[in-house]
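K.L.:
Sequence unavailable; structure follows:
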């Protein structure tokens, strides 16, 4: 189960609870919820899932590598400028393929019932580091430009995106997730994928061609 735009947003708890109850009533035995690491607001949605009487697993993830190639950082990377309200903060970005592998394991192996896995990548990266990795992978100059939260909110308004997205950067800026966790290893018995490997593979697809 996933919830867009984010489990911490208003209405998420109610939607997750209704959907989980609907699924259980129709014979679904096991549900896995994609949650966010360090998001207090997401815990209410996790509790709504657990209350439905099914087998459950919660997967709390850091920000995804794929945000840069499949989501809201894609166009900035293509343009060569990542203008974000993150200062010099660091984040252990996790690969969506690692998340998917953990979810498959949770759905198919009883060992994962009732577990909460926290997933991160193998190292801490600032957005300066990310820009360097993306530049190396693409052969282009990708620049990170720190901006204020107010400026970022204004940019979101212009793009027609929810301004609440700006609030999610608090999860990076305040340092709550500025440490490595080992859910990938705990669930799968292997190390998580590194951002540099992700960047090389994504660049080879042409997704970041200007």
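P.N.:
Happy to help now that I have it. Just so it is clear, the model here is predicted, and its values are computed rather than measured. Numbering: from 1, shown residues only.
K.L.:
From here on, just use CA atoms for contacts and neighbour counts.
P.N.:
OK.
K.L.:
From residue 154, how far out is the residue nearest to the spatial centre of the chain?
P.N.:
Closest residue to the average C-alpha location of the chain: residue 63 at 3.3 Å, with CA atoms, centre = their mean. Here residue 63 is placed at a distance of 22 Å from residue 154 (CA to CA, to the nearest Å).
K.L.:
follow-up on the earlier one: excluding residues flanking it in the chain, which one is nearest the residue nearest to the centre of the chain?
P.N.:
Among residues not flanking residue 63 along the chain, residue 93 sits closest, at 5.2 Å (CA to CA, 6 or more residues apart in numbering).
K.L.:
Tell me who's in contact with the one you found.
P.N.:
62-65, 120-121, 123-125, 195 (CA atoms under 8 Å, 6 or more residues apart in numbering).
K.L.:
Now, those residues that are in strands?
P.N.:
The members of those that map onto strands under DSSP state E are residue 125.
K.L.:
Tell me the span between the first and last residue of stretch 31-50.
P.N.:
Taking CA to CA, stretch 31-50 runs 9 Å from one end to the other.
K.L.:
which other residues reach it?
P.N.:
For stretch 31-50, using CA under 8 Å, 6+ apart, the contacting residues are 1-3, 7-9, 12-14, 16-17, 20, 54-62, 103, 106-107, 118-119, 171, 176-177.
K.L.:
one more structure, for comparison:
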């Protein structure tokens, strides 16, 4: 594939998130002008404040879209449609969208963005598996560091993907030709159950880490007990339960097809992560 060298500005939405900050780092390392959009950053961008979208898009040639809280969330398709119309009007040439693997609602949001962009803007979609980094810098990090985490996944396996691999695929789709219309489904090299993931975390950290399977209802109640609004807690728990019912339990070759190398394994990705799960660390 050829790399485009005429890029002036790249807008990265959710630029402080797991993939967003990694995409920013990689693009900046290539000498590109990066506009890091976030709620409190130099480029104000907030999915809940549509008035921030237009100014952030103004002059952006390439755009990375990471929607918060999730493409399967209520209202996501409408938001992506509105954003896409603004992006097309602002003159964006190429858009890469982060999506969820096996999420029917997310596909509806993908289509809304594709329709809004029209034929004049290239769109590539990166559908990612469950991030390894959810255990190190996400919602499971506190429990994993403390030695026990509860989650509504039962004994289902998941091919956890490294957020760094996702960022590498996103950057390739943004900066290389040949990805227009592509849907890249990216996973790690092999599926693990959450119990197996806990064992690998424990082996790396040198201490026991336990996974406690719970029902979606129990998980929602625990979220509500930690201050989440009940409706939002129920939605999130239901989303996790629907994604982890076995239909996503196989690995893909998406990373290899885009990058020409194998994806990082679970332990390798964990070992590269700073913080309480680093080798020899204690909670």
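P.N.:
Cool, the structure landed. Just so it is clear, the structure is predicted and the values come from calculations on it, not from any experiment.
K.L.:
now what about the TM-score between them?
P.N.:
The pair, once superposed, lands on a TM-score of 0.95 when counted by TM-score structural alignment, normalised by the length of structure 1; 208 aligned residues with a CA RMSD of 1.2 Å.
K.L.:
What's the residue nearest to the centre of structure 1 aligned with over in structure 2?
P.N.:
If you follow residue 63 of structure 1 across to structure 2 using TM-score structural alignment, you land on residue 130.
K.L.:
Strands of structure 2, residue ranges please.
P.N.:
Under DSSP E, structure 2 gives strands at 10-12, 34-38, 43-44, 62-65, 94-100, 122-128, 148-151, 157-158, 183-186, 192-193, 210-213.
K.L.:
Buried deepest among those, which one?
P.N.:
Greatest average neighbour count among the strands of structure 2 goes to strand 10-12 (a mean of 27), per mean count of other CA atoms under 10 Å.
K.L.:
Residue 208 of structure 2 and residue 266 of structure 2, how far apart?
P.N.:
17 Å.
K.L.:
re the thing from before, to residue 236 of structure 2, which of the strands of structure 2 lies closest?
P.N.:
Of all those, strand 148-151 sits nearest to residue 236 of structure 2, with 11.5 Å by CA to CA.
K.L.:
With structure 1 overlaid, report how far the closest one is off on average.
P.N.:
After superposition onto structure 1, strand 148-151 of structure 2 lies on average 1.0 Å away from the residues it aligns with, using mean CA distance after the TM-score superposition for structure 1.
K.L.:
which secondary structure elements does that strand contact?
P.N.:
Strand 148-151 of structure 2 is packed against strand 210-213, with contacts defined by 3 or more CA pairs under 8 Å, 6 or more residues apart in numbering; DSSP states H and E.
K.L.:
Aligned to residue 160 of structure 1, what sits in structure 2?
P.N.:
So residue 160 of structure 1 corresponds to residue 227, using TM-score structural alignment.
K.L.:
Burial check on that match, number of neighbours?
P.N.:
Look at residue 227 of structure 2: counted by other CA atoms under 10 Å, it has 10 neighbours.
K.L.:
same thing with residue 224 of structure 2?
P.N.:
For residue 224 of structure 2, the neighbour count with other CA under 10 Å is 16.
K.L.:
Tell me how far it lies from residue 150 of structure 2.
P.N.:
From residue 224 of structure 2 to residue 150 of structure 2 the distance is 14 Å (CA to CA).
K.L.:
again with residue 239 of structure 2
P.N.:
With distances taken as CA to CA, residue 239 of structure 2 is found 15 Å from residue 150 of structure 2.
K.L.:
cool, residue 277 of structure 2 as well?
P.N.:
With CA to CA as the criterion, residue 277 of structure 2 and residue 150 of structure 2 are 17 Å apart.
K.L.:
swap in residue 193 of structure 2?
P.N.:
Distance, residue 193 of structure 2 to residue 150 of structure 2, by CA to CA: 13 Å.
K.L.:
next one: residue 182 of structure 2
P.N.:
The gap separating residue 182 of structure 2 from residue 150 of structure 2 is 36 Å, by CA to CA.
K.L.:
neighbour count winner among residue 208 and residue 266 of structure 2?
P.N.:
A side-by-side neighbour count of residue 208 of structure 2 and residue 266, using other CA under 10 Å, places residue 266 first with 23 against 16.
K.L.:
what about the more buried one, distance to residue 74 of structure 2?
P.N.:
31 Å.
K.L.:
Kindly report the same for residue 12 of structure 2.
P.N.:
Taken as CA to CA, the span from residue 12 of structure 2 to residue 74 of structure 2 is 23 Å.
K.L.:
quick one, which of the strands of structure 2 is nearest to residue 116 of structure 2?
P.N.:
Closest to residue 116 of structure 2 of those, according to CA to CA: strand 122-128, at 10.8 Å.
K.L.:
List of residues touching the closest one?
P.N.:
93-101, 110, 114, 161, 166, 169-170, 173, 179-187.
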